[in-house]
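# based on what follows, work out the 3D shape:
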Amino acid sequence: MPPEILRWLRCPVCGQPLVAVPATNDPAAAAGEAGPAPRTAALRCPQRHTFDVARQGYVNLTAGRTPHSGDSAEMVAARDEFLTAGHYDLISTALAELAGRLAPPPGTSPGYPGLVVDAGAGTGQHLGAVLDALPSATGLALDVSKPALRRAARAHPRLGAALCDTWRRLPLADDSVGLLLNVFAPRNGPEFHRVLRPDGVLLVVTPTAEHLGELVDRLDLLRVDPDKEERLAEGLAGYFAPVAAMPRRRTLSLRREEVRTLVGMGPSAWHTEPARLDERIAGLPDPVRVTASVRIAGYRPR
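The predicted model follows:
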């Protein structure tokens, strides 16, 4: 875990700072000062609450069992394949653009943005792209899915990853985050407000009603809630003020196997019967034109 991130992490049990615990059986531990740093085995607070760091690089900052395990390994693999192909680059590009547009004037907020957090980061693809555009920032990917965090921990050299339930208290200090990303993920307004700096920015990405519209009826996929934008505004109204909105729309040309990957990476994967889905996909044109349509909204703390 990069020290620039570790300084802001907090114990999910007692809220105190965490320090790295080196692995005593790691060969690097005996390498001496000139050798590589020993692998971190865990993070520990002054009350000796201890949280294991997985070999894949993410730390488990849950305080007991989580009510759900998040996306499965199959869903995460599908998402990684689809995002790596660049189909949703419009989202990463828009996030970086809006983050730059909403940044405080130079010299008014020293160290901004500092820590960039993606709440519900998945594989870390979007967070990594934003960090590429912000060379002085470090990033933290938060997710409840272990398969996702195994990939997120390797998504960027300035990125750390932590397992946590974003519906609960986030394992972060007050006013620690300069830029908070939320892409197609649950939104915890009170916690987002607590951890965001007064000069910070929250960027939320949601699908519009026409997102993947060409596939919804043909494949019997879940529909976007027509009241989604209104519910988003209501959920954040007491904590954040909207300051910008950026619609983004692109027509994708997808092969049938890419459509199968797209469905497999999203919430419809939990609600579709595989054999029936494959039958319906076989009836699609190859390639098929599909609309990607999202809204990126920017907010500041009230």
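
# CA atoms for contacts and neighbours, from now on please.
OK.

# so which residues of the stretch 151-300 of the chain form strands?
In the stretch 151-300 of the chain, the strands defined using DSSP state E, counting those that start in this stretch lie at 159-163, 177-183, 196-207, 240-254, 288-301.

# out of those strands, the one nearest Ile281 is which?
Closest to Ile281 of those is strand 288-301 (CA to CA; 10.1 Å).

# next, the angle from the closest one to strand 240-254.
Per axes from the mean of the first three to the mean of the last three CA atoms, to 10 degrees, the angle that strand 288-301 makes with strand 240-254 is 170 degrees.

# this one as well, want them side by side:
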Amino acid sequence: MHARQSSVACESGHDFAISAKGFLNLTPHQKPLKGYDETFFASRQRIMEHGYYREVHQAVAASLNELANTATVIDAGCGEGSYAKDVARALPHSTVLGLDIAKDAIRVAARGGGPVRWLVADLANIPLSDSTVDAILNVFTPANYDEFKRVLKPGGMLVKVIPAPQHMHELRELAGEQLSEADFVDHGVSEHLMRHMNVVSRARVTQTSPVQAEDALDLVRMSPVAFSIEEHALDLGSLTHITVDAEIICAQFTFRRDCCAKSLVPGQEPGTRRSHNPKSR
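This next block holds a predicted model:
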């Protein structure tokens, strides 16, 4: 890549404009993903700002602080960017990049400026050279383990956050038959990591918070598994508390030949985004 005044050019001569808000779009022809619009990501941003995920944020930052090498950290599937911003504050001397395939996610994330470098990019084709990243953060979102292995330095760390059994159980109960429990489970992600990677640590974080009336609708709208919910049929006044329940797994690739076999596994939870590319699910 070669930087110009208002764009970046690749070795093949393709030119990618830097937006007025300061982010780089490397998938300019990507069609919008249904449901993943600015309203969706703004709802997520407000929920994060209001502290419902505070303990997960703190645990993620603590996990990265314990690593010996954090010169370059990427938040892969960064959404509205709250975790990447936290990492940048916790690691002020690190280069932090936030990547998401949804342009509206990066548009929301880039608001307010800051040190994080924002990229609209596909996790199936991460625009970084081999062995250049010290740590990858992948929170409640599908992963592409082949690409993660490619860009991580030997000994680099993946910090993977997946939903635990009590995650958003109040929302499940409120929605009744409109949501199934299968929408909230991790689909074997932790077992996959145990089989194919060197798991360094596992920690569970559970936080139950009272729901402010003005946040109830955002809690529903921030979840892609709730896209099919009929909002008017919900008694939002009865959503008085919400539980965030997560498992944080720190793991390293073993660099065995088969370590990534069948490795493209989704971590499904309220807030998980499905890539348009099935290989990155």
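
# tell me how many other residues crowd Gln212 of the second structure.
By other CA atoms under 10 Å, 12 other residues sit near Gln212 of the second structure.

# Ile18 of the second structure too?
If you count neighbours by other CA under 10 Å, Ile18 of the second structure ends up with 18.

# so what does it match up with in the first structure?
Taking TM-score structural alignment, Ile18 of the second structure has Val53 as its aligned residue in the first structure.

# with Arg202 of the second structure instead?
When the first structure is aligned by TM-score structural alignment, Arg202 of the second structure is paired with Ala245.

# rewinding a little: the match of Ile18 of the second structure: what's it in contact with?
For Val53 of the first structure, the contacting residues are Thr40, Ala41, Ala42, Leu43, Val59, Asn60, by CA atoms under 8 Å, 6 or more residues apart in numbering.

# which one is it nearest to, not counting chain neighbours?
Excluding the flanking residues, the one nearest Val53 of the first structure by CA to CA, 6 or more residues apart in numbering is Val59, at 4.2 Å.

# residues touching that neighbour, list them.
Contacts of Val59 of the first structure by CA under 8 Å, 6+ apart are Ala42, Leu43, Phe51, Asp52, Val53, Ala161, Ala162, Leu163.

# how close does the match of Arg202 of the second structure get to Val205 of the first structure?
Remark: distance between Ala245 of the first structure and Val205 of the first structure (CA to CA, to the nearest Å) = 10 Å.

# for stretch 12-22 of the second structure, which residues meet the burial criterion?
Asp15, Phe16, Ala17, Ile18, Gly22 (16 or more other CA atoms under 10 Å).

# actually stretch 180-187 of the first structure, not the one I wrote
Within stretch 180-187 of the first structure, the residues scored as buried using 16+ other CA under 10 Å are Leu180, Leu181, Asn182, Val183, Phe184, Ala185, Arg187.

# to which residue of the second structure is Thr84 of the first structure aligned?
Alignment note (TM-score structural alignment): Thr84 of the first structure maps to Glu49 of the second structure.

# looking at the strands of the stretch 151-300 of the first structure, which is buried most?
strand 159-163 (a mean of 27; mean count of other CA atoms under 10 Å).

# what range in the second structure does that strand sit on?
The aligned range for strand 159-163 of the first structure in the second structure is 116-120, by TM-score structural alignment.

# chain center to that stretch: distance?
13 Å (CA atoms, centre = their mean, to the nearest Å).

# identify the contacts common to Ala245 and Val205 of the first structure.
Common neighbours of Ala245 of the first structure and Val205, counting by CA under 8 Å, 6+ apart, are Arg295, Ile296, Ala297.

# the second structure: which residue goes with the last one?
Spelled out, it's Ala297 of the first structure. Using TM-score structural alignment, the partner of Ala297 of the first structure in the second structure is Ile249.

# how far away is its match from Val199 of the second structure?
Taken as CA to CA, the span from Ile249 of the second structure to Val199 of the second structure is 7 Å.

# same thing with Arg107 of the second structure?
34 Å.

# count of residues packed around Cys285 of the first structure?
Let me fix one detail, which is that residue 285 of the first structure is Pro and not Cys. 11.

# which residues touch it?
Shown in contact with Pro285 of the first structure (CA under 8 Å, 6+ apart): Arg256.

# could you list the buried residues of stretch 141-160 of the first structure?
Buried residues in stretch 141-160 of the first structure (16+ other CA under 10 Å): 141-156, 158-160.

# how long is that stretch end to end?
Distance across stretch 141-160 of the first structure, first residue to last, is 6 Å (CA to CA).

# contacts for it?
With CA under 8 Å, 6+ apart, stretch 141-160 of the first structure has contacts from 1-2, 5, 56-58, 66, 68-73, 76, 117-125, 127-128, 131, 137-140, 161-166.

# so of these, which ones are in helices?
With helices taken from DSSP state H, the overlap with these comprises Ile5, Ala73, Val76, Gln125, Leu127, Gly128, Leu131.

# farthest-apart pair in these, please.
Ile5 and Ala73 (26.4 Å).

# ok, back up a step: just to check, the match of Ala297 of the first structure is in contact with Pro163?
No. Using CA atoms under 8 Å, Ile249 of the second structure is not in contact with Pro163; the gap is 11.1 Å.

# ok, the residue nearest the centre of the first structure - contacts?
Closest to where the C-alpha atoms of the first structure average out (CA atoms, centre = their mean) is Ala121, at 1.5 Å. Ala121 of the first structure is in contact with Leu127, Ala141, Leu142, Asp143, Ala152, Asn182, Val183, counting by CA under 8 Å, 6+ apart.

# now the alignment partner in the second structure of the last one: how far from Asp245 of the second structure?
Looking back up the chat, that one is Val183 of the first structure. With the correspondence set by TM-score structural alignment, Val183 of the first structure lines up against Val139 in the second structure. Using CA to CA, one gets 13 Å for the distance from Val139 of the second structure to Asp245 of the second structure.

# just Val8 of the second structure next, same as before
Val8 of the second structure is 40 Å from Asp245 of the second structure, by CA to CA.

# just Pro32 of the second structure next, same as before
30 Å.

# closest one of the ones in helices among the contacts of stretch 141-160 of the first structure to Val288 of the first structure?
Val288 of the first structure has its nearest neighbour among these in Val76, at 23.1 Å by CA to CA.

# can you count the residues close to that closest one?
Quick note: Val76 of the first structure (other CA under 10 Å) scores 24 neighbours.

# contact partners for it?
Residues in contact with Val76 of the first structure (CA under 8 Å, 6+ apart) are Gly122, Thr123, Pro147, Ala148, Met265.

# quick one: map the last one onto the second structure.
So that's Met265 of the first structure. Structural alignment (TM-score structural alignment) places Met265 of the first structure against Met222 in the second structure.
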